[in-house]
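Peer 1: Below are the sequence and a predicted model for it; my questions follow.
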Amino acid sequence: MNWIPVLLLLHACNSQPHESPNQSPTISAAGDTVTVSENTSLLSKLKFVTTTNAQHALKLNAAATVKIIPSSYVEIPVPFAGRIVKSHVKLGQKVDINTPLFSISSSDYFEAQRAYLDAKQAFILAENMLKRQKDLIAHGVGTKKELEEAETNFAMSNAALGNATAALKIFDSTPNHSILGEPLLVRSPIQGEILSSSIVLGQYTKEDAPALLRIAELSKVWVSAYIKEKDLPAIDQLARVEVSVDALPAKKIPGKIVHINQFVDEASRNIEVLIACENTDRALKPGMYVNAEFERQTTPTLFIPAKAVFQFNDKSFVWVKTSSNTFVKRYVTTGVTEGDAIQILTGLVPQEQIVGEGAFYLTPGL
């Protein structure tokens, strides 16, 4: 047997270099401090960033929905059970206050008209009778009894006319212009445009029927944006608010915050913010999904690369360079994220060096 190749192989295996038990490891850790051996290539894999404060306008984007301003919206139901005899408007038409909408005829309205006209006639007769009795007394030919009867009759007629007038006003009718048998003319209480109409000529409707018309003023709308409770400070000292629509990416619509809800939604932990926007070109449609961008006034702000921040349980931390090969884990509080950078609220000060890239080499197991 030829033992020479075997001996050569054994010699080669035994001649491989072994790490000395006394050789120091590449990384050593003591609490939150990590030390890297100076003779290792690991240091060349780390890139450092010097923290600085820069003038920055913080921006916050939030999903939002377009809403009609409640005071600029009205639903027009029928005032009483009756039959629609005429429509005075069409879908999309602009209307002003008191613009005629539709006419409705009803036996109830007819009875209210007749009761008012009868009460008015009785009042006129009682008024004339009272004047006559007063004139007779003045000329010494009348009696006190007849005068008292005339005064009583006048008071009762006046009360009856008041009741009949109130009953007619329930139908939103002007008593002095009411003509017996004439249908009730329903008018618009606001300025706006007809958003929907379900008027059918000749249809009979009841008091509990759905609204026949929906009218809204859309030249100004509300945009309802929802932000996280942690982002609430970001909308203080605002420089501007803009609303954008995906269908019109180049169009930015300025807005103004009119209300911030005083409660947090328990399920989503969001807070509703209402933004008023001019909408003369009708670019914003009620129910449309839009994006709201809040921009604060320019303030000194500290941003660092987002990849420099690590998570441990529910805390964020970075590695701060304290010497050429020593690094300390520093817990920080983060704010908004913009692109590849993240805002640091607490934990760092300007002119500190942190590991901007390669920090995962210092954080084994994460």
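Peer 2: Structure's in. What do you need? Numbering: from 1, shown residues only.
Peer 1: contacts and neighbour counts: CA atoms only from here.
Peer 2: Will do.
Peer 1: Determine the longest helix present in this protein.
Peer 2: For the chain, the longest helix by residue count, based on DSSP state H, is helix 107-138.
Peer 1: And the next helix or strand past it?
Peer 2: helix 144-169 (DSSP states H and E).
Peer 1: That following helix versus helix 107-138: what angle between them?
Peer 2: Angle, helix 144-169 to helix 107-138, by axes from the mean of the first three to the mean of the last three CA atoms, to 10 degrees: 160 degrees.
Peer 1: what's the distance between the helix or strand just after helix 144-169 and the middle of its chain?
Peer 2: Counting by DSSP H and E, the next helix or strand C-terminal to helix 144-169 is strand 184-187. The chain centroid and the centroid of strand 184-187 are separated by 35 Å under CA atoms, centre = their mean, to the nearest Å.
Peer 1: Pretty sure R282 sits against L218.
Peer 2: Yes - contact criterion CA atoms under 8 Å: R282 and L218 qualify, at 7.1 Å.
Peer 1: Compare those two and say which is more crowded by neighbours.
Peer 2: L218 (24 against 12; other CA atoms under 10 Å).
Peer 1: ok, now which ones touch the more buried one?
Peer 2: 68, 72, 192-193, 279-280, 282 (CA atoms under 8 Å, 6 or more residues apart in numbering).
Peer 1: Next: V264.
Peer 2: 229, 270-272.
Peer 1: Could you single out the nearest of the residues you listed to A308?
Peer 2: E229 (25.0 Å; CA to CA).
Peer 1: and that closest one, how many neighbours?
Peer 2: So E229, with other CA under 10 Å, has 16 neighbours.
Peer 1: so it makes contact with R269?
Peer 2: Yes - counting by CA under 8 Å, R269 is a contact partner of E229 at 6.4 Å.
Peer 1: structure B:
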Amino acid sequence: MKSVFSLVIMMLLFSCNSKETKKEEAPQPPKVEDNGTRITFKDKAIFKLFKTETIADGSITGDLVSVGLVGATVLGSDSGSSNNIVLFENPELASNYTQLIQHQINIKQISNVNIKQRQIELARAKDLNLHGAMTGQELLNTQTALSMEMTNLSNEKAAIIEHEAMLKSAGFDPDLLRRAKKGTAYLVSDIPENQISKLKVGDICRIQFTAYPNDKFTGKIEAIADRVDFTTRMVKLRIGLDNTNNKLKVGMYANVAFGLESDNTMSVPKMAIVTVQGMNYVFIQKDDAQFERRKVEVGQQIGDRVVVFSGINKGEKVVTQGIMQLKGLSFGY
């Protein structure tokens, strides 16, 4: 009986010791201060789960990759016309281009023929009227005919501006299209607004078409559109490339790679940046137990890195692993 009683006492003591041990091993919750800008971990084991990278400045290189679409191709005319045929992927642009050409023809007709003829008629009418061989009403009618031709000329020029604006906003220059050689293809690609400063007319790019996975193509930036899309903040580029073999068809998709380089700039891995309500943030390791949230101004992305203009300093340690856990603690979700 005494041995049983002793065993019960020992089991109770062991159970109490076990609970105390578990209580001592329970991890300490992190301390969040200053509206989430400072996070302190008392448990060093949890703190070690986060990985960091020391911030430095230097040159970075990489590819900016975007999707491109063959928006137009230039073909020769089988009817013997001196003008080439331009095929557009967008039917509206095809209509704009056709009407623009027609308005230009009308302008030449009105300027070189109609107006000159009316001016000759008016000079003759004035002479006849001066010598009493034409009434004042007949002279007025001749003047009105010239004024109508001048009005027609103004209307044609106004119509050209409308169609020209539509073509240019889509990345096409009407004058270039008229002078384009047979066997030319034009690829249109959308680029983020914040990347445009790293690209210029004449830059060479590498192109991979879905239809020809084993073929490599190169193109050259011929124009950068004058308009930024209000909704997407994208800018259109027009890329010219050789299509003498007629392999490229209007509407084909491709991946376009632009080689980018930035010198003497601070950058962080793309994964180190969190975006909340349109603002960009990183987390900086302050010491062996604390992280600090920083608002940063970022620039273009080059490869898997993002240029940072302000908010961090050379030599600091930016968190590259465990970002989502810190974001949840800092912002409360």
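Peer 2: Structure received. All figures in this text were calculated on a predicted structure; none of them were measured in a lab.
Peer 1: re the thing from before, go through the contacts of V264 of the first structure and flag which are in strands.
Peer 2: Among these, the ones falling in strands (DSSP state E) are 270-272.
Peer 1: what number of residues lie near Q119 of the second structure?
Peer 2: Other residues close to Q119 of the second structure by other CA under 10 Å number 16.
Peer 1: So it: helix, strand or coil?
Peer 2: helix (DSSP: H, G, I helix; E, B strand; the rest coil).
Peer 1: Kindly provide the distance from it to K42 of the second structure.
Peer 2: As judged by CA to CA, to the nearest Å, Q119 of the second structure and K42 of the second structure stand 94 Å apart.
Peer 1: Just give the number of residues close to V223 of the first structure.
Peer 2: Neighbours around V223 of the first structure, by other CA under 10 Å: 32.
Peer 1: Strands of the stretch 51-200 of the second structure, start to end?
Peer 2: 51-54, 57-75, 85-88, 184-192 (DSSP state E, counting those that start in this stretch).
Peer 1: For the longest one, which helices and strands make contact with it?
Peer 2: Right, strand 57-75 of the second structure. Contact here means 3 or more CA pairs under 8 Å, 6 or more residues apart in numbering; DSSP states H and E; on that basis strand 57-75 of the second structure packs against strand 85-88, strand 184-192, strand 253-269, strand 290-302.
Peer 1: TSV please, covering those strands and showing distance to V67 of the second structure.
Peer 2: Output for these, formatted as TSV (distance: least, CA to CA, whole Å):
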stretch	distance to V67 of the second structure
strand 85-88	18
strand 184-192	6
strand 253-269	5
strand 290-302	16
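Peer 1: right, so of the ones you listed, which gets closest to V4 of the second structure?
Peer 2: Closest among those, once you apply CA to CA, is strand 290-302, at 52.6 Å.
Peer 1: residues of that closest one that come out buried?
Peer 2: 290-296, 298, 300-302 (16 or more other CA atoms under 10 Å).
Peer 1: before we move on, what about stretch 97-106 of the second structure?
Peer 2: 97, 99-101, 103, 106.
Peer 1: Over to stretch 277-289 of the second structure?
Peer 2: Buried, per 16+ other CA under 10 Å, within stretch 277-289 of the second structure: 281-285, 289.
Peer 1: Over to stretch 266-279 of the first structure?
Peer 2: Quick answer for stretch 266-279 of the first structure (16+ other CA under 10 Å): 270-279.
Peer 1: Then stretch 62-80 of the second structure?
Peer 2: Those would be 62-65, 67-75, for stretch 62-80 of the second structure by 16+ other CA under 10 Å.
Peer 1: on that earlier part again, ok, which of the helices and strands packed on strand 57-75 of the second structure comes nearest T37 of the second structure?
Peer 2: Here strand 290-302 is closest among those (CA to CA), at 4.7 Å.
Peer 1: counting contacts, what elements does the closest one pack onto?
Peer 2: Strand 290-302 of the second structure packs on strand 38-40, strand 57-75, strand 279-285, strand 305-310, going by 3+ CA pairs under 8 Å, 6+ apart.
Peer 1: let's go with 6 Å and repeat that
Peer 2: strand 38-40, strand 279-285, strand 305-310 (3 or more CA pairs under 6 Å, 6 or more residues apart in numbering; DSSP states H and E).
Peer 1: roughly how far apart are S197 of the first structure and P305 of the first structure?
Peer 2: 56 Å.
Peer 1: again with F48 of the first structure
Peer 2: In terms of CA to CA, F48 of the first structure sits 10 Å off from P305 of the first structure.
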